[in-house]
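Novice: how would this look folded up:
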Amino acid sequence: MMKTRLRYCVYDPDRRGNPRYYVRQVGKPKVRIKAAYKDDQGNITPEFMNEYWAALAVLNGMAEPKKESPREETFDWLVDQYFRSQRFQRLNEATRRDKRSVLLRFCETAGALPYKKFRKKDMEASQFKRRETPGAADKLVKVMRALYNWAIDEKLAVENPAARVGKINNKSEGFHTWTPEEVDRFRAFHPLGSKPRLAMEIMINVGARISDACRLGRQHETMINGRRWLKFTAEKNRDRFPVLIEVPMTSDLIKALERTETGDMAYLVTSFGKPFVKEGLGNKMREWCNQAGLKRCSAHGLRKAAAVIMAESEVSAPELCAAFGWRNLSTAQIYIREAEKRRLSRNAFERVERFRNRNVSLSKAKNSDETN
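Specialist: Alright, predicted model coming up:
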């Protein structure tokens, strides 16, 4: 606890290091101030001062303390009901864990507030407060949107304050897409027969998400017209919108499987012979990429690299959707447009080169007496 420039006002952060300010007088209960303490110029905000004077008035008996909302009207109650709902329970374990983490962090500061009074401007303010981590800020909006959609369906709310809130992370292109040179570098560092090499070959040859790569195994293999295929239901949204993926096994993948020690129910297993969990495999891929000097690369970028390779091979949008389990053609069109743009740029420069090679030298003739 530390004193501030204002009398009776102390700074007392929570266990996570989040800033907390209180008005405190000896022998009296402390009153928290929830407004932002300083603006971008380092000045105490008017909102903070308004709450500061109101807190002093309450402590000195000059004003009635602000009544707290009944628990049934707070975010704490709403989020608790959401966690108990069938809609939340139908989500897969990883999604539940992710949403629970986001909402519990939100409730650390807003749990006692009335959720029915939460407006779009409040959602935008919460998002903007987290602008230093734009990915987390946008995820909060996404999770809050799902929370209020459920609340509206259950007749617990009448509008969704997160419905029309845009992203602030528009500049990000997501995870880095591996280049062909980076794939070759990884292969050169991690030879056939190694676990890192097998993990990479599974992801780039199947286009598998990391949640699928960690559970693919012999039970997913099948024969179609004399060729080995993999047939599996994508882990993502499998309980709500199951997507069946069927892909032929490439020669690179078959070669890696033949030369690597694998498990039975999962190709990729830990040093203890257990299948990887998604987070564990992601951490291992991060480690293996660092060993190969590929600091920008990760498991997530391999799926994108597989999509780029197919798009540049002039694969159609429906074919991409079938291979990657996408439900919307618009997702495939993103990769097709990028591939087409690169192809047109390459063709343009090749035309320039051909034109320059055909062109006659314009240097001055050596003999000035020459005539046409």
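
Novice: use CA for all of it now, contacts and neighbours both
Specialist: OK.

Novice: Tell me where the stretch 151-300 of the chain has strands.
Specialist: 221-224, 227-233, 244-248 (DSSP state E, counting those that start in this stretch).

Novice: elements contacting the shortest one?
Specialist: By that I understand strand 221-224. strand 227-233 (3 or more CA pairs under 8 Å, 6 or more residues apart in numbering; DSSP states H and E).

Novice: in the strand it packs on, what counts as buried?
Specialist: For strand 227-233, the buried set under the neighbour-count rule, 16 or more other CA atoms under 10 Å, comprises 228, 229, 230, 231, 232.

Novice: Turn those into a markdown table, columns for distance to residue 172.
Specialist: A markdown table is the format used below for these (distance: CA to CA, whole Å):
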| residue | distance to residue 172 |
| --- | --- |
| 228 | 38 |
| 229 | 35 |
| 230 | 33 |
| 231 | 33 |
| 232 | 31 |
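
Novice: Nearest to residue 175, out of the strands of the stretch 151-300 of the chain?
Specialist: With respect to residue 175, and counting by CA to CA, the nearest of the strands of the stretch 151-300 of the chain is strand 244-248 at 22.8 Å.

Novice: Now do the buried residues in stretch 162-177.
Specialist: For stretch 162-177, using 16+ other CA under 10 Å, the buried residues are 162, 163, 165, 167, 168, 177.

Novice: what does stretch 209-223 give?
Specialist: Buried, per 16+ other CA under 10 Å, within stretch 209-223: 209, 210, 211, 212, 213, 214, 215, 216, 217, 221.

Novice: Now the terminal residues of that stretch, how far apart.
Specialist: 23 Å (CA to CA, to the nearest Å).

Novice: and what of stretch 106-117?
Specialist: Terminal-residue distance, stretch 106-117 (CA to CA): 16 Å.

Novice: repeat for stretch 271-280
Specialist: Start-to-end, stretch 271-280 (CA to CA) is 12 Å.

Novice: could the buried residues of stretch 209-223 be laid out in JSON lines, adding distance to residue 197?
Specialist: Shown next, in JSON lines, are the buried residues of stretch 209-223 (distance: CA to CA, whole Å):
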{"residue": "209", "distance to residue 197": "16"}
{"residue": "210", "distance to residue 197": "14"}
{"residue": "211", "distance to residue 197": "17"}
{"residue": "212", "distance to residue 197": "17"}
{"residue": "213", "distance to residue 197": "13"}
{"residue": "214", "distance to residue 197": "14"}
{"residue": "215", "distance to residue 197": "16"}
{"residue": "216", "distance to residue 197": "15"}
{"residue": "217", "distance to residue 197": "16"}
{"residue": "221", "distance to residue 197": "20"}
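
Novice: next up, for comparison:
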Amino acid sequence: MSKVSLPRHVHRVASRGREYFYYQEGRGTAQAGERIRLPDDPQTPEFWNAVRQAQGTFGPTPTDTVGALIDAFEVSWETRQRKITKGTQDHYRRYLKPPRKAWGDLPARELRPRHVDALVRKIGAEKPGAANNVLDALKALVAWANGPVELLTHDPTQGVERFAKGEGHHPWTPEQLAHAEQTFTGMVRRFYFLSRYTGQRISDVVRLNPTHEDEGGFSLSQKKTGVKPWCPIFPELEAEMAKWERRPGPYLIQEEGKGKGKPFSTNQMWKIFDRERQKHPILAGAVPHGLRANAVIRLRGAGYSALQISDMVGMSVEMVEHYCRHADRKASGQAVLRELRERSDDTTVKHWKSGKQK
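Specialist: Coordinates of the predicted model:
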């Protein structure tokens, strides 16, 4: 069996070609607790129910609960033929928390579309984006459970509707872009240029370093999706990078505090950016992800196709078109306006010698 991530106090013992699992707190110490035998397959709801009981959660909780099903789904990620990226795993864990809280002890076979619809509507009343993410995570769970593992025989998400997509993150205005270039300094300035001209997420920008440079571009597997785009280093970014000290490690490092000299985490970079944004009222509403929109709109305006931009930024073609829809419509309207003006300019009025129009 392939190795899987086991919870705390659970250990694996291999003997005569077989694997056995035990729960024991304080193993190997003078305060070692009772050694409890667990089921052999850590990918079953029964295994995780036994773990909870060993942890002190006893009672008549069924082994086929929604909570146990979610546990088994999470364990399956380690042995799937098609690997699930760390970013996607974190995404699923986050958005399966509301279902776990709502129906953790409910037998999975009793979960119905009306339950899912009620939860999605409740969350969507204030956070439609989060509601859609919960529904997507549940659909992934159900698709797996209805597959070869055969832990479900029905689809409790069937017919449940997503909320309409919002406008997404707004690109920065020309005034905001100009202000950032004129006022940002230090690591915030580096972060701005890397984000604007690569179109990458914060989680990837903070990891960028010289080892990712590849013949005039950046080649880096995205943390969230695992996609590996090739981002050209455009002249504007190249000119800015020429001012940076060449050294090992990420381009972005902390300049003060306990973490001085260390890389930024995503949250740390967000906090640094937010503090800078609060100093400048003109940046109200600007978020780092909006620079991702600026990047694709700029490339679209330069005449690149959605597929080409997808390859450069690592964004789906659908999302490229989503971000560029306003820019495309505006460009189309302006093209029509230019054509009408050109036609008007080309239409000359000729006169007869008598002064009458021809």
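
Novice: How about the secondary structure of residue 19 of the second structure?
Specialist: strand (DSSP: H, G, I helix; E, B strand; the rest coil).

Novice: aligned partner of it in the first structure?
Specialist: Residue pairing (TM-score structural alignment): residue 19 of the second structure is not matched to any residue of the first structure.

Novice: How about residue 19 of the second structure, nearest residue that isn't a chain neighbour?
Specialist: Among residues not flanking residue 19 of the second structure along the chain, residue 13 sits closest, at 5.6 Å (CA to CA, 6 or more residues apart in numbering).

Novice: Likewise for residue 155 of the second structure?
Specialist: residue 142 (6.5 Å).

Novice: do you know how far that neighbour is from residue 296 of the second structure?
Specialist: Residue 142 of the second structure is 34 Å from residue 296 of the second structure, by CA to CA.

Novice: Give the buried residues for stretch 329-346 of the first structure.
Specialist: Quick answer for stretch 329-346 of the first structure (16+ other CA under 10 Å): 332, 333, 335, 336, 339.

Novice: Now do the closest residue in space to the second one that isn't next to it in sequence: how many residues are near it, please.
Specialist: The one in question is residue 333 of the first structure. Leaving aside its sequence neighbours, residue 333 of the first structure sits nearest to residue 317 (CA to CA, 6+ apart; 6.1 Å). Residue 317 of the first structure has 20 neighbours, counted by other CA atoms under 10 Å.

Novice: Please apply the same query to residue 347 of the first structure.
Specialist: Neighbour tally, residue 347 of the first structure, other CA under 10 Å: 12.

Novice: pretty sure the residue nearest to residue 19 of the second structure is in a helix, no?
Specialist: No: counting by three-state DSSP, residue 13 of the second structure is located in no helix; its state is strand.

Novice: if I read this right, it contacts residue 20, doesn't it?
Specialist: Yes: between residue 13 of the second structure and residue 20 there is a contact under CA atoms under 8 Å: 5.1 Å.

Novice: Give me the more crowded residue out of those two.
Specialist: Between residue 13 of the second structure and residue 20, counted using other CA under 10 Å, residue 20 has the larger neighbour count: 15 against 9.

Novice: How much space separates the more buried one from residue 12 of the second structure?
Specialist: Using CA to CA, residue 20 of the second structure is found at 6 Å from residue 12 of the second structure.

Novice: Quick check: closest non-adjacent residue to residue 68 of the first structure.
Specialist: residue 112 (7.7 Å).

Novice: Alignment lookup: that neighbour to the second structure.
Specialist: Aligned against the second structure by TM-score structural alignment, residue 112 of the first structure finds its counterpart in residue 105.

Novice: dump the residue contacts of that match.
Specialist: By CA atoms under 8 Å, 6 or more residues apart in numbering, the contact list for residue 105 of the second structure reads 61, 62, 65, 66, 67.

Novice: all strands of the stretch 1-150 of the second structure, in order?
Specialist: 10-15, 18-23, 36-38.

Novice: In the first structure, what stretch matches the shortest one?
Specialist: Following TM-score structural alignment, the aligned partner range for strand 36-38 of the second structure in the first structure is empty.

Novice: which residues are in contact with that strand?
Specialist: Where contact means CA under 8 Å, 6+ apart, the residues beyond strand 36-38 of the second structure that reach it are 20, 21, 22, 23, 24, 47, 50, 51, 54.

Novice: and the aligned partner of residue 131 of the second structure in the first structure, how far is that from residue 121 of the first structure?
Specialist: Using TM-score structural alignment as the criterion, residue 131 of the second structure maps onto residue 137 of the first structure. According to CA to CA, residue 137 of the first structure and residue 121 of the first structure sit 14 Å apart.

Novice: next one: residue 358 of the first structure
Specialist: 63 Å.

Novice: Between those two, which is the more surrounded one?
Specialist: Neighbours per residue (other CA under 10 Å) separate residue 358 of the first structure from residue 121, with residue 121 holding more: 12 against 8.

Novice: Which residues are in contact with the more buried one?
Specialist: With CA under 8 Å, 6+ apart, residue 121 of the first structure has these contacts: residue 161.

Novice: what's the counterpart of it in the second structure?
Specialist: Looks like residue 121 of the first structure aligns to residue 114 there (TM-score structural alignment).

Novice: To which residue of the first structure is residue 197 of the second structure aligned?
Specialist: So residue 197 of the second structure corresponds to residue 205, using TM-score structural alignment.

Novice: Surely its match is in contact with residue 251?
Specialist: No: with contacts counted by CA under 8 Å, residue 205 of the first structure stays clear of residue 251, the gap being 9.2 Å.

Novice: which residues does residue 216 of the second structure contact?
Specialist: So residue 216 of the second structure contacts 232, 233 (CA under 8 Å, 6+ apart).

Novice: mind redoing it with 6 Å?
Specialist: In this structure, residue 216 of the second structure makes contact with residue 233, judged by CA atoms under 6 Å, 6 or more residues apart in numbering.
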